[in-house]
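1. what shape does this take:
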Amino acid sequence: MIPHTPSESPPSNLAALAEDHYFSANPPPKDLQKHMKLAKDFIEFHSKAGRRLVLVTSGGTTVPLEKQTVRFIDNFSAGTRGATSAEYFLEAGYAVLFLHRQFSLLPYSRHYSHATDCFLDFLREGPNGSVVARDEDAGKMLNVLRKYREARDKNMLLVLPFVSISDYLHELRGIAQLMKPLGPKGLLYLAAAVSDFFVPPERMSEHKIQSTDAVEAFSKKPSKPSASEEEETFDNFDSSPSVPRSKRLVVDLDPVPKFLKNLVEGWSPEGMIVSFKLETDPKILVHKAKYSLDRYQHHLVIGNLLSTRKWEVVFVSPGNPDKWIRIPQGGKLDDAKEAEKDEPLDPKSLPEQEPEAEIESLIIPAVAELHTKYIKTMEGKKLEA
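-> You can find the predicted model right below:
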């Protein structure tokens, strides 16, 4: 395998202009400088140790509709892929910088924070007013706690939050640029569900968008409302099949600039970059993954389908055949090996219950193997130079 190596040239003028415009027009999050200081110290610590470091992005990004945000557009991502992957990267010896959507799943606490049962259901009162885990949960909880404490005590895990699409892009750019000293030992694993559209600040309402014209009435002379005005036309519980256009909320969104090329060519030119492609149509999954790879010239696209994402993914990388990675249909890694299949599984063929094994336990070793080859290739090029 000969992994794709980055271009030495800076991003194109068009990409640079789009970058300058976006980041000048969209203000950074208030904690950006604080986060960059934490990231810088974390990266320098592991760079001096010669250790591999991975930036894992996780969770969805919001699209605010107002500057003082009350309403926003969101997606379904809870950050499961990112949080789970972070744990397996730590097991593989990586330092992990975990950039996540605030309140989404976190490494280790994910086992309990979004469980069907309330976290308090795993606990009981012990002797002398102490709080202890239930007997049936104590073993697993102790194992998770030990792994978490080891990661934090050894400074192997740094957790930083974001909320909006603008927050995410500011944080991503800053961290990627800080990772330059790592060279090829830096890995960017972009598992966040990033919004494709946003509302530019100049078109964004300063205050909460009003659902009625009550505010406008402040500046008008009171008058007796007409029969039609007395009706709550905009009432969410109104069963009327038609709503006047004047009462509708029409949102005009712009496409979010695609900064993956900037990331590859400018922000982190020697780091290995892994992106994800989620689709719902199996017919276009591999095509879209290859299109992304060709367009941005990075190193690996991991394609997955919404309906089977916990059972299988496909690795699409330069100069290599597509590689399907999947949990055996019995749900356990030690089940009998199934026949090779170079196309998506039929969701109807899968068991109703979720697999007992986590597919990230297969994804991360495979990514780490590719990363090892990438490092060797880059080091070989430097020796030749």
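2. CA only for contacts and neighbour counts going forward, please
-> Noted.
3. how about the strands of the stretch 151-300 of the chain, start to end?
-> 157-162, 186-190, 197-198, 254-255, 272-279, 300-305 (DSSP state E, counting those that start in this stretch).
4. let's see this one next, to set against the first:
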Amino acid sequence: MADARQAERDYFSNEPPPKDLTANVTLAREFIARHDHDRRRVVLVTSGGTTVPLEAQTVRYIDNFSAGTRGATSAEYFLRHGYAVIFLHRQFSLLPYSRHYSHNTRSFLDYMRDEDGRVVVDEQHQQDMLEVLRQYTQVKREGRLLILSFVTITEYLWDLREVAQLMRPLGPRAMFYLAAAVSDFFVPRDRMVEHKIQSNEEFAVTNESSDGTAPAAAARTEGRKLVIDLEPVPKFLKQLVDGWAPDGIIVSFKLETDPSILVKKAKYALEKYSHHLVIGNLLNTRKWEVVFVSKMEGFSEKWIRVPANRRTKSFSGVPSLVGSADLSAKEAASEPSQSLLETEHAVPKGEPAVEIESLIIPAIEAMHTKYIEQTRDRQPQASG
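-> Have a look, this model is predicted:
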């Protein structure tokens, strides 16, 4: 515990805060206070990937593939279920509502035409776009969506800590839905070169002092090679439980590619970080199935799946891997009630595709309700 707090102090004392931190804190404080007054549940949804800059004046950086689909989609469903949402996302990643018409294989302009000097939405798209616009307009009118952005791992961690501490007065009505793809490694500020790393060794600049006492630059050229020496990002996730917002409910994600270790890794993360729910998902089936591992349910696993005839399209999806990580179902395969095929055929064919987040969020809301009730029951009753 003491080591974790020291790691937190060291990190935030050495890594400078983002330039927009003060503005973000001001916006978040007002947003949280307003919804606390209305006794509304507030969820912080983190979304998209974090970058790891290799230079102080950043030209090169390490990134990941996340476009923020899970976070943006989940935020919409939280809003549908009455939550106020602080959406902390990677700049230029997907946003709630506009996600339907961005990062698509078609430009959103293809949905429109010029008709006598007016912009008109094509008839075939009007109903869908109208529905999305009405949902967005209502949320905006009610002031239930606050959008904040980050780019680097350091910006993300500063924003997460400050917003989490602001949410502390919400008690059990606060939720943290940590869907961002957070970097595991980074370049500390004191080991970062100031200028662009040169590919030509004649122009390469070392970060070492003349007496060799300063640490070598974490990213540097050696001969014709680029050498990158990263350090692990301190694990602050447990600090959400222990210090930043100890009464809030915390949902985190575990993404794996190996079906044989998914559930095991999810349970390990649950024990290590003391969160309330870890959602495990495989890279190649994440749009169709997830597994809940929750300490509220005694560390048991609960699978949520979209039936085969209701799945959204996925270029990276591998249908044959659906169920491959569900070891408990394989052991109980002789029981008809556990059959995945029965669930799939229970849904009429020809029905519209189902986003798995539409199944995830109601299940989380029910868990949140149970958590609030349990927390209320544990609180001492006033005498007299």
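5. can you pull the contacts of the aligned partner of L282 of structure 2 in structure 1?
-> When structure 1 is aligned by TM-score structural alignment, the residue opposite L282 of structure 2 is L305. By Cα atoms under 8 Å, 6 or more residues apart in numbering, the contact list for L305 of structure 1 reads L278, E279, T280, D281, P282, L285, V313.
6. I'd like to check what contacts stretch 95-108 of structure 1. Which residues are they?
-> Counting by Cα under 8 Å, 6+ apart, 39, 46, 51-61, 78-80, 83-84, 86-87, 89-90, 113-114, 144-145, 147-148, 155-163, 192 sit against stretch 95-108 of structure 1.
7. check the offset of that stretch from the chain's centre.
-> Here stretch 95-108 of structure 1 is found 9 Å from its chain centre; the criterion is Cα atoms, centre = their mean, to the nearest Å.
8. kindly report the same for stretch 191-198 of structure 2.
-> A distance of 30 Å separates the centroid of the chain from that of stretch 191-198 of structure 2, by Cα atoms, centre = their mean.
9. show me what counts as buried in it.
-> Residues R191, M192, V193, E194, I197 are the ones in stretch 191-198 of structure 2 that count as buried (16 or more other Cα atoms under 10 Å).
10. relative to structure 2, what is the average displacement of the longest helix anywhere in structure 1?
-> With residue count as the measure and DSSP state H as the assignment, structure 1 has helix 360-384 as its longest helix. Helix 360-384 of structure 1, aligned to structure 2 and superposed, deviates on average by 0.7 Å (mean Cα distance after the TM-score superposition for structure 1).
11. give the equivalent position in structure 1 for V132 of structure 2.
-> Per TM-score structural alignment, V132 of structure 2 is aligned with V144.
12. what about that match, neighbour count?
-> For V144 of structure 1, the count of nearby residues is 15 (other Cα atoms under 10 Å).
13. not counting sequence-adjacent ones, nearest residue to R41 of structure 2?
-> The shortest distance from R41 of structure 2 to any non-neighbouring residue, by Cα to Cα, 6 or more residues apart in numbering, is to R173 (4.8 Å).
14. ok, the alignment partner in structure 1 of that neighbour - contacts?
-> Residue pairing (TM-score structural alignment): R173 of structure 2 is matched to K185 of structure 1. If a contact means Cα under 8 Å, 6+ apart, then K185 of structure 1 has R51, R52, L53, G271, M272, H371, I375 as its contacts.
15. now do the same for the fifth one: its match in structure 2.
-> Taking TM-score structural alignment as the criterion, the aligned counterpart of M272 of structure 1 in structure 2 is I249.
16. pretty sure that match sits against H368.
-> Yes: between I249 of structure 2 and H368 there is a contact under Cα atoms under 8 Å: 7.1 Å.
17. residues in contact with the residue nearest in space to the middle of structure 1?
-> Centroid-nearest residue in structure 1, with Cα atoms, centre = their mean: A192, separated by 1.1 Å. Taking Cα under 8 Å, 6+ apart, we find A192 of structure 1 in contact with T57, S58, G59, G60, T61, G79, G82, H100.
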